[in-house]
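Q: Need a 3D model of the following:
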Amino acid sequence: MDAQTAGFDPETLAWDKQGGLVPAVVQDADTQRVLMLGYMDRDALETTLASGRVTFFSRSRQRLWTKGETSGHVLELVRLEADCDRDTLLVQARPRGPTCHLGTSSCFMQAPAAALAELENLIETRERERPPGSYTTTLFEAGIARIAQKVGEEGVEIALAAVTADDAALTGEAADLVYHLLVLLRARGLGFADVAKVLASRSR
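A: Below is the predicted model:
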């Protein structure tokens, strides 16, 4: 949970507009995919802030409901923001398992996500689980020197493609470079977010 969210004041919301409830749009903090829509009352919001796990008010059961209280697929709060009218919440969270009761990552079947973040999540899973037969597994087991070598090779290939090949070949080589770079960062205990912080600092 970030510092701004920790100091969020529930009393600043326009509770009276919708009978003491506000819609809460839940978004994956890493992939940016919209996961679900729920409703919060004051108690649900205060429980969310205090526990760090996203909690809603169930209109059908007329009680508080913490996502994952039976399945274990909780939503860990990262960031909270109200819209300009203070009557809707954007809840950014990290899901621990499927969000939808149907077993999918989102209740919106076609909800898009950031491709880079999804790839990074997959690479993290491969490093942790090391499934046999996975190319990513072979890279991690080969070690940082081999991964760094692959990044160098892909860098040369993309440079050559830029001057000798068509757009399809260039974008294909770019994808290969990005993939191997993410593996290298992960092998060093880093992620693209660390690179993004450097980029942000340079744009000021």
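Q: going forward, measure contacts and count neighbours with C-alpha atoms only.
A: Fine.
Q: gap between the two ends of stretch 58-73?
A: With Cα to Cα, to the nearest Å as the measure, stretch 58-73 spans 17 Å from end to end.
Q: Report the outermost residue of this protein with respect to its centre.
A: Here the chain reaches farthest from its C-alpha mean at Thr164, the gap being 36.7 Å by Cα atoms, centre = their mean.
Q: Quick check: it vs Thr171, distance?
A: 13 Å.
Q: Next: Met36.
A: Taking Cα to Cα, one finds Met36 at 33 Å from Thr171.
Q: neighbour-wise, which of these two wins?
A: Neighbours were counted for Met36 and for Thr171 using other Cα atoms under 10 Å; Met36 has more, 18 against 14.
Q: Quick one: list the elements packing against the host helix or strand of that one.
A: Using DSSP states H and E, Met36 sits in strand 34-40. When contacts are defined as 3 or more Cα pairs under 8 Å, 6 or more residues apart in numbering; DSSP states H and E, strand 34-40 sits against strand 22-28, strand 55-58.
Q: mind listing the strands for the protein?
A: Taking DSSP state E, the strands of the chain run over residues 22-28, 34-40, 55-58, 63-66, 75-82, 89-95.
Q: To check against the first, give me the structure of this:
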Amino acid sequence: MQSLTPAFLDQLRFNEAGLIPAIAQDWLDGAVLMVAWMNRESLELTLSNGEAHYWSRSRQELWHKGATSGHTQTVRNIRYDCDADVILLTIEQRGDVACHTGARSCFYENRDQRSEGGPQALPPPADACTELMRVIEHRREHPDEGSYTNKLLEGGDNRILKKIGEESAEFVMACKDNNADEIAGEAADILFHMQVALAHHGVSWRQVQEVLAARRGAPRRHDPSA
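A: Sure, this is the predicted structure:
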């Protein structure tokens, strides 16, 4: 987690009760997982401990998220908004459960009637690649007649990998032509077919994100030929 100074906390605008709303956002796909309240003490505990601490308005006490359930939140980054009256926590959610109902996120309702949440609740909106992978995985589990994705999945590696090769060649040619629109389009095609291959082999998009995140900031690779 970033190192924050007391001057950082001094910038924050707490309300008349000494509280400030805090949004918890997944560190990989950007999904909003929950919103809670923090005061200066809970923020200081969060900064010193590295795990999210909030203030419970109902119990009027400090609340170490996940202390009982085990679903703790490791804080990787903290920002405040332009008015300094809202905090954004970028967190790594242990157990992938942030909601007290057992859902991944508290933001799962999109119907006229409230549900009970839980593990089967709708996932929160996320980045475009994560959303695309969800569609592909849904097609895998619930085939749709006439779906191009299902045709690829039914063809297995032979069909999927052939398309990845074709799209890769088209991406290379687009780069050679230096056409930004074509480069973006061909890159999107590669990503789509790559995700179909991942789904076919049971590899989640999140696994790929975790690998990329682990490589960020890693020691530079040494090229023996250099």
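Q: related to what we said a few turns ago, point out the one among the helices and strands packed on strand 34-40 of structure 1 that comes closest to Glu127 of structure 1.
A: strand 22-28 (21.1 Å; Cα to Cα).
Q: so what does that closest one touch, helix or strand wise?
A: So strand 22-28 of structure 1, by 3+ Cα pairs under 8 Å, 6+ apart, packs with strand 34-40, strand 89-95.
Q: now the first one and strand 22-28, what's the angle there?
A: What separates the directions of strand 34-40 of structure 1 and strand 22-28 is an angle of 150 degrees, with axes from the mean of the first three to the mean of the last three Cα atoms, to 10 degrees.
Q: the helices in structure 1, which residues?
A: According to DSSP state H, structure 1 carries its helices in the segments 3-6, 42-51, 115-129, 135-142, 144-164, 167-187, 192-202.
Q: Pipe those helices into CSV and attach distance to Gln32 of structure 1 per row.
A: Formatted as CSV, the helices of structure 1 follow (distance: least, Cα to Cα, whole Å):
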stretch, distance to Gln32 of structure 1
helix 3-6, 18
helix 42-51, 20
helix 115-129, 8
helix 135-142, 24
helix 144-164, 27
helix 167-187, 18
helix 192-202, 13
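Q: and of the ones you listed, who's closest to Asp83 of structure 1?
A: That would be, of the helices of structure 1 and by Cα to Cα, helix 3-6, which comes in at 13.9 Å.
Q: any idea how far the residue nearest to the spatial centre of structure 2 lies from Gln209 of structure 2?
A: Nearest to the mean C-alpha position of structure 2, by Cα atoms, centre = their mean, lies Asp29 at 1.9 Å. Per Cα to Cα, Asp29 of structure 2 is found 8 Å from Gln209 of structure 2.
Q: Tell me which of the helices and strands packed on strand 34-40 of structure 1 sits nearest to Ala148 of structure 1.
A: Here strand 22-28 is closest among these (Cα to Cα), at 30.3 Å.
Q: so where is that closest one in structure 2?
A: Aligned by TM-score structural alignment, strand 22-28 of structure 1 falls on residues 20-26 of structure 2.
Q: mean distance, that stretch to its aligned residues in structure 1?
A: Taken over the aligned residues, the distance from stretch 20-26 of structure 2 to structure 1 averages 0.5 Å (mean Cα distance after the TM-score superposition for structure 1).
Q: Which residues does that stretch contact?
A: Contacts to stretch 20-26 of structure 2, defined as Cα atoms under 8 Å, 6 or more residues apart in numbering, come from residues 13-14, 31-39, 85-93.
Q: 7 Å instead?
A: 14, 31-39, 85-92 (Cα atoms under 7 Å, 6 or more residues apart in numbering).
Q: What subset of these is buried?
A: Among the contacts of stretch 20-26 of structure 2, the ones that count as buried by 16 or more other Cα atoms under 10 Å are 14, 31-39, 85-92.
Q: do you know how far the residue mapped onto Val91 of structure 1 from structure 2 is from Asn77 of structure 2?
A: Val91 of structure 1 maps onto Leu89 in structure 2, with residues paired by TM-score structural alignment. Leu89 of structure 2 sits 6 Å away from Asn77 of structure 2, going by Cα to Cα.
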